[in-house]
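Asks: Okay, structure incoming, though there's no sequence with it:
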């Protein structure tokens, strides 16, 4: 044996170790892949040997090769074998390889459970330490579940090294096995006060990471963290704690009172910029809290702003960026404190770092006022001229528009200035926000009536100089401003000084090079301008204009855009008719009729108006009207041959053939010239010209890329209004020096020049109401922190123990055994809530006897009629009964009761406001908007009647409004009193539930996989029996089974949507878990329950 060991050691002396492998790879740069392949074969041979030392060396080399990108998953068994070595040197190599090559889904992890448990319980602390370090890299849910107790045991170890690693490892365990958080939390809390600072820092790190996504669950630890913050000198740990307080303060604003003083002391004393930034961030979070109880906090704000100024002025770009980021948070609540540092923000706009410039732009958005808006915009436009790169220039343009248009142009005092700014921005070449500029031009013209004459004049100039936007310039889409210009000139054509000039500017030029939607706008607004020209009454001039428009409009008919073709064709037919009528002498009549075509003003439309338009019944917007045609290769070649033209020739003259003939002739001439020059070059008898003369012809001619286009007469510069404002300001200053000045008159004069802005949200479809469109933010189910949202202050809910089935005799028939085995297979597929629903049924079911519940089912009292409306004379009640045979129909039973004192109710009529979503029907199934009741109601009496109701979608709540009018006759004085009673019928999703038991057993319903949508709530401070009673009567659910304080209910509607509820009682709370075939139905039902219990 000894001889064999010596022999093995001698052989190992000649084996390649890791150092030899690295040296060999460096020396084989030309054939590296070949050398590594050879080494792989050698490593495989070494792994087949029995000597553990050889295997450990081979695994070490594999680890290095894995770093180079080579797959070593095939050596998983060998790595585990080295991990199990009793020698720490080899064990460390094995764990290192496993941490790099193993992952959560590795199949071999099941073989490592006992081995890792053994190392965790080893007497050698370094065996446990290396196991914990590697386990953190590949821990799986199974490993976390199996090893959680062993790792928690290490939290109580006497060795700080193991306690620190175990605390950090628990975070990985929580992510993979969330159920371990609750039992481990008390020990983890104790580690926050551990004697060892390393263990303490590790515990702070783990708790802060857990609280990052679910801070409300760790509010109870605030006193412990406050003590650590005031006593610790570790900057890293202080940063973690202060970040946590920043997340806890919005949840508990009272915490802010205690935090201000220590945070302020840290801001004054610390020299660490990272700690300073976190302290400022947390102070901002405290001051933002509404109920922080800080009546005078201006000193704290000023301190934060001064310190942030130091960060912004620092040469470190990272600190400068963080300072601007924190300044933007203060700006939201204390804008005046930040506005004092406007000079510093403007300096940041010249920074070489683009991210700094963009962050400074965001700050400017909140710093503007009516006084400084023009100044800030002017500086931004100067920066735009100097800016390098189109990305930053585009961002500047967007920010200028955002600054000016915020709060519906709240800070703009001169809209003529703003229109001038928009026109100047439109004339900047190379920009990519043409649609945004066009939208602004349209919005200003529509909302501000007083600016329309000026806007029309400027837009007319844009149309006259449309050639500026037709030049291709690096993907620029500034041609879209022509769409706005044409629309404004057409819609407000009565403001045009020279309508003929504007009209023909839309008919001449290279309009064929414009996009289709702009051409369509041209055609439409040509007709609007034409109607204004016709209204002037000059018949001869109108005939000439019609003839010229008709000739020029023909080019639009040949457009390749279908919309343009259709509009142009319709316009041509209309113009030919107008021309004919004018020649016949019916000028007044035809001009009046044309004017009526464009009569009325277009109002702003709400942004969500299109979204509110209901899709007609039976219309599928995703379905093709006609199947798309397959384009052939020939048509593709034809389209590619003429990319710059949207037109095709309708006449007999083939322009394309002529262009081909011309181009072929030019090519032939060029070919002949080159042949002639080549012959002269090689002819020794021919005298050659000086080469420098020819070289001058080869100098490339490049176009100068100017940042802005050349000045065009007529456009008004925005500087004009800035100068005028400055002169007015200086004039006011001089007037103030004079005595007897009337300040009130000056303010009144300023107010008078302000223009009225229509700040309404815009028009909505009939019957639609605006909503903010907020969507409940749902947590990502794939996020591991979602499962860790556990309220650790509330004790765990004790689940009722499952009721055991009665033991049967050993003798059973084969059929019964087969059924039981199939049933058990189905039950394994169910989750816990499904299993509990089934356990209820199995808890009291006997094999051959009668089903007897363990508790008597509560009988629901008759609460079917609900109050709809009431006044001093009459009470209106209702009850909804869905029809089983039709999915969207129900019967509404009404009950009218005379509650007046000594009076008679007669002439009762009901007016209904129907909608497409819900409506009453008459006997012919037509919408019923009016119903008259022929009965008179005596004092104290009642009468009942019913109406048919149709609901478009029974999975969502619906509302129907109406008015009940009646005549009340008072017997004491015989006076008649006519009154009306407004009512609102709310049809909840539960109102359309059918009172029917499930058609199949509950077990089968839960096993078939249809109930895939889940939801749950907890009803605090409620009685279990009352909840069950209310569910049965008001929600129309069927009580299927009840065992103890647990019950299962079932509901379904005529649309075949099914729902199961599991209701459980625990102390003073009742939990409700629902599973349904429809996500919409279960969400709306839960919302109905929440609204009833004010959740």
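Replies: Structure received. Keep in mind it's a predicted model, so treat the numbers as computed, not measured.
Asks: only C-alpha atoms for contact and neighbour calcs from this point on.
Replies: Fine.
Asks: chain center to the helix of greatest length in the chain, what's the gap?
Replies: Scanning the chain for the longest helix, with DSSP state H as the assignment, gives helix 655-682. Helix 655-682 sits 60 Å away from the centroid of its parent chain (Cα atoms, centre = their mean, to the nearest Å).
Asks: which secondary structure elements does the following helix or strand past it contact?
Replies: Using DSSP states H and E, the helix or strand that directly follows helix 655-682 along the chain is helix 691-697. Contacting helix 691-697 under the criterion 3 or more Cα pairs under 8 Å, 6 or more residues apart in numbering; DSSP states H and E is no other helix or strand.
Asks: residues in contact with helix 691-697?
Replies: With Cα atoms under 8 Å, 6 or more residues apart in numbering as the test, helix 691-697 has no contacts from any other residue.
Asks: any idea how far the closest residue in space to residue 400 that isn't next to it in sequence lies from residue 140?
Replies: With sequence-adjacent residues excluded and distances taken as Cα to Cα, 6 or more residues apart in numbering, residue 400 is closest to residue 377, at 6.3 Å. In this view, residue 377 and residue 140 are 57 Å apart by Cα to Cα, to the nearest Å.
Asks: And for residue 588?
Replies: From residue 588 to residue 140 the distance is 87 Å (Cα to Cα).
Asks: neighbour count winner among those two?
Replies: Ranked by neighbour count (other Cα atoms under 10 Å), residue 588 and residue 140 place residue 140 first, with 22 against 15.
Asks: What residues does that one make contact with?
Replies: Residue 140 neighbours (Cα under 8 Å, 6+ apart): 104, 105, 176.
Asks: ok, of those, which come out buried?
Replies: Buried members of the contacts of residue 140, counted by 16 or more other Cα atoms under 10 Å: residue 176.
Asks: Next, format the contacts of residue 140 as CSV and append secondary structure and distance to residue 193.
Replies: Formatted as CSV, the contacts of residue 140 follow (DSSP: H, G, I helix; E, B strand; the rest coil; distance: Cα to Cα, whole Å):
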residue, secondary structure, distance to residue 193
104, coil, 33
105, coil, 37
176, helix, 26
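Asks: what helix or strand is residue 1040 on?
Replies: Under the criterion of DSSP H and E, residue 1040 resides in strand 1038-1043.
Asks: Which elements pack onto that strand?
Replies: Counting contacts by 3+ Cα pairs under 8 Å, 6+ apart, strand 1038-1043 packs against helix 832-844, strand 1046-1053.
Asks: and that strand with strand 1046-1053, angle?
Replies: Interaxial angle of strand 1038-1043 relative to strand 1046-1053 (axes from the mean of the first three to the mean of the last three Cα atoms, to 10 degrees): 170 degrees.
Asks: Just the angle for strand 1038-1043 relative to helix 832-844, thanks.
Replies: Using the same axes, to 10 degrees: strand 1038-1043 against helix 832-844 is 70 degrees.
Asks: and strand 1038-1043, how far from the chain's centre?
Replies: Relative to its chain's centre, strand 1038-1043 lies at 41 Å (Cα atoms, centre = their mean).
Asks: The structure to be compared is supplied as follows:
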């Protein structure tokens, strides 16, 4: 076997080649069963197997498992590989355990002990493998076993950068499994201060963790606000050379920027004047950069740039306290309404729905009414049309209700059946809410019945009857209009209900 070692597990390569050359499913199964019998016999009868041989056979079992076959042995040999000092052997052991371990297995205690040994290792590569295994399994057992070791590892001054990154992401995975894994206390402020770390990878990983923790314990992690603003400011004002290793298609640290902007949405606008001023400068800087000429024609550049822009706009909407920024955000979103990229049109409509509910930007949204109505008529993608309907509903007021209701009724005639009931309800609500002339309201409801009678719910029927009964000034018109409608066969829904 030593002669094979330099060939990168030649036996595994030959086995995979044999499987690929099988002409039928039966031939493949026969070859796999032969290999399984060979591996089982080696594990049971050969006490002289070295680490390389165990690694090779465990790899074969993994490959067989990935082909869709059950594996019911080899777990102990994989656990034994965890104690190896050779990286590739330990790596394959961890990979097998991560993929194939049964959480109720009697081996779980041995696995946890092996992981603990590696977490205390002086070899950072071994520590990293242990962290990845904990995160991949992500069970409650892992939470209970490592909820004290991992925070210490994360905040320790002796932990090197790439291990800190893995520790932060590992804790995030365990926190998502059990929210009691990292209660605030001695670690909260130390974790928050990772946002000041010199290594951008550590900051990015820590930001994901802090964003989750601050939702659970906002008061304990509120110190992150000033540090997040400070870090964001440094990115927004950075040049290409400042963050060369973390610049993606001419956009400095876009994914960290997105995470920081999302983290700040967990809190109200900062009360400290200096922090607030600095945050506003950051947001203005992002809006300014979004309007600059593209530095690259590649889609990756525009994707990164727009990711930061949309998250900044989400923060502006969340703050809902800066009229100038809200109006400016609305206008920049308006430019995307006719963009050739479907996703950008969708995101613009979705964000504008939120802007339409703000007293500061409602009027600015209304300026784009014609474009939005046009997208309702010409848009191919049903999900984008749905967002256009939502936006028209959100931006509707007394001044434009008649036009918006009219356009929604026109669209309803050809709308997808999956959204008709929701549209009927929206039209009925708008017609009642903004009716100044109740004869118009009656006309709208009758049109609804004609266009989408099967989708008009009982609530809409009961409401229109209640309004007519309680308003004498419209009763005569309603009776006359309904009587005339009953003479026409297309109003069978009216006849059925009456």
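Replies: That came through fine. What you are looking at is a predicted structure, and each value in this text was computed from that prediction instead of being measured.
Asks: Can you pull the TM-score for these?
Replies: The TM-score (TM-score structural alignment, normalised by the length of structure 2) is 0.82; 455 aligned residues with a Cα RMSD of 3.0 Å.
Asks: hang on, the earlier thing: what range does the longest helix of structure 1 cover in structure 2?
Replies: Counting by TM-score structural alignment, helix 655-682 of structure 1 falls onto no part of structure 2.
Asks: Equivalent analysis for stretch 824-835 of structure 1, please.
Replies: Using TM-score structural alignment, none of the residues of structure 2 align to stretch 824-835 of structure 1.
Asks: same deal with stretch 745-759 of structure 1?
Replies: For stretch 745-759 of structure 1, there is no aligned range in structure 2, judged by TM-score structural alignment.
Asks: which non-adjacent residue is nearest residue 396 of structure 2?
Replies: The nearest residue in space to residue 396 of structure 2 (Cα to Cα, 6+ apart) is residue 404, at 7.0 Å.
Asks: likewise residue 485 of structure 2?
Replies: With Cα to Cα, 6+ apart, the residue lying closest to residue 485 of structure 2 is residue 491, at 6.3 Å.
Asks: Give the full set of residues in contact with that neighbour.
Replies: Taking Cα under 8 Å, 6+ apart, we find residue 491 of structure 2 in contact with 449, 450, 485.
Asks: picking up where we left off before, over in structure 2, find the residue span the strand holding residue 1040 of structure 1 aligns onto.
Replies: The aligned range for strand 1038-1043 of structure 1 in structure 2 is empty, by TM-score structural alignment.
Asks: Can you give me the buried ones in that strand?
Replies: Buried residues in strand 1038-1043 of structure 1, counted by 16+ other Cα under 10 Å: 1038, 1039, 1040, 1041, 1042, 1043.
Asks: ok, now stretch 437-456 of structure 2?
Replies: Within stretch 437-456 of structure 2, the residues scored as buried using 16+ other Cα under 10 Å are 438-439, 441-453, 455-456.
Asks: same question, stretch 121-131 of structure 1
Replies: Buried, per 16+ other Cα under 10 Å, within stretch 121-131 of structure 1: 125, 126, 127, 128, 129, 130, 131.
Asks: And for stretch 1083-1094 of structure 1?
Replies: Under 16+ other Cα under 10 Å, the buried positions of stretch 1083-1094 of structure 1 are 1083, 1084, 1085, 1086, 1088, 1089.
Asks: Just these: which are in helices?
Replies: 1083, 1084, 1085, 1086, 1088, 1089.
Asks: If we ignore the residues flanking it in sequence, what's nearest the first one?
Replies: The spatially closest residue to residue 1083 of structure 1, leaving aside those adjacent along the chain, is residue 1015, at 7.2 Å (Cα to Cα, 6+ apart).
Asks: and the helix or strand harbouring the one you found, what other elements does it pack with?
Replies: Using DSSP H and E, residue 1015 of structure 1 falls within strand 1013-1020. Identification of packing neighbours for strand 1013-1020 of structure 1 by 3+ Cα pairs under 8 Å, 6+ apart yields strand 1069-1076, helix 1079-1092.
Asks: Going by residue numbers, what spans are strands in the stretch 901-1050 of structure 1?
Replies: Applying DSSP state E, counting those that start in this stretch to the stretch 901-1050 of structure 1 gives strands spanning 903-913, 918-921, 930-933, 942-951, 958-970, 976-987, 993-994, 1013-1020, 1038-1043, 1046-1053.
Asks: can you check the stretch 251-400 of structure 1 too?
Replies: For the stretch 251-400 of structure 1, applying DSSP E, counting those that start in this stretch gives no strands.
Asks: Please enumerate the helices of it.
Replies: Using DSSP state H, counting those that start in this stretch, the helices assigned to the stretch 251-400 of structure 1 run over residues 255-269, 273-288, 298-313, 317-333, 335-339, 342-348, 354-365, 373-386, 390-409.
Asks: and of the buried residues of stretch 121-131 of structure 1, the nearest to residue 309 of structure 1?
Replies: residue 129 (46.0 Å; Cα to Cα).
Asks: Please report how far that closest one lies from residue 355 of structure 1.
Replies: Taking Cα to Cα as the measure, residue 129 of structure 1 falls 43 Å from residue 355 of structure 1.
Asks: And residue 343 of structure 1, by the same measure?
Replies: Distance from residue 343 of structure 1 to residue 355 of structure 1, by Cα to Cα: 18 Å.
Asks: Between those two, tell me which one has more neighbours.
Replies: Remark: of residue 343 of structure 1 and residue 355, residue 355 carries more neighbours, 13 against 9, as counted by other Cα under 10 Å.
Asks: need the contact list for the equivalent of the more buried one over in structure 2.
Replies: Counting by TM-score structural alignment, residue 355 of structure 1 lines up with residue 383 in structure 2. Applying Cα under 8 Å, 6+ apart to residue 383 of structure 2 gives the contacts residue 346.
Asks: again, only this time at 10 Å
Replies: 342, 343, 346, 389 (Cα atoms under 10 Å, 6 or more residues apart in numbering).
Asks: For these, pick the one with the most neighbours.
Replies: Going by other Cα under 10 Å, residue 389 tops these with 24 neighbours.
Asks: State the number of residues packed around the counterpart of residue 311 of structure 2 in structure 1.
Replies: Residue 311 of structure 2 maps onto residue 278 in structure 1 when the alignment is built from TM-score structural alignment. The tally of other residues near residue 278 of structure 1 (other Cα under 10 Å) stands at 21.
Asks: what residues are up against residue 232 of structure 2?
Replies: Residue 232 of structure 2 sits next to 226, 238, 253, 256-261, 278-279, 282-283 when contact means Cα under 10 Å, 6+ apart.
Asks: Columns distance to residue 414 of structure 2 and neighbour count on top of these, output as a markdown table?
Replies: Shown next, in a markdown table, are the contacts of residue 232 of structure 2 (distance: Cα to Cα, whole Å; neighbours: other Cα atoms under 10 Å):
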| residue | distance to residue 414 of structure 2 | neighbour count |
| --- | --- | --- |
| 226 | 51 | 19 |
| 238 | 50 | 15 |
| 253 | 45 | 24 |
| 256 | 43 | 22 |
| 257 | 42 | 24 |
| 258 | 39 | 19 |
| 259 | 41 | 22 |
| 260 | 43 | 28 |
| 261 | 40 | 26 |
| 278 | 49 | 16 |
| 279 | 46 | 23 |
| 282 | 44 | 21 |
| 283 | 41 | 22 |
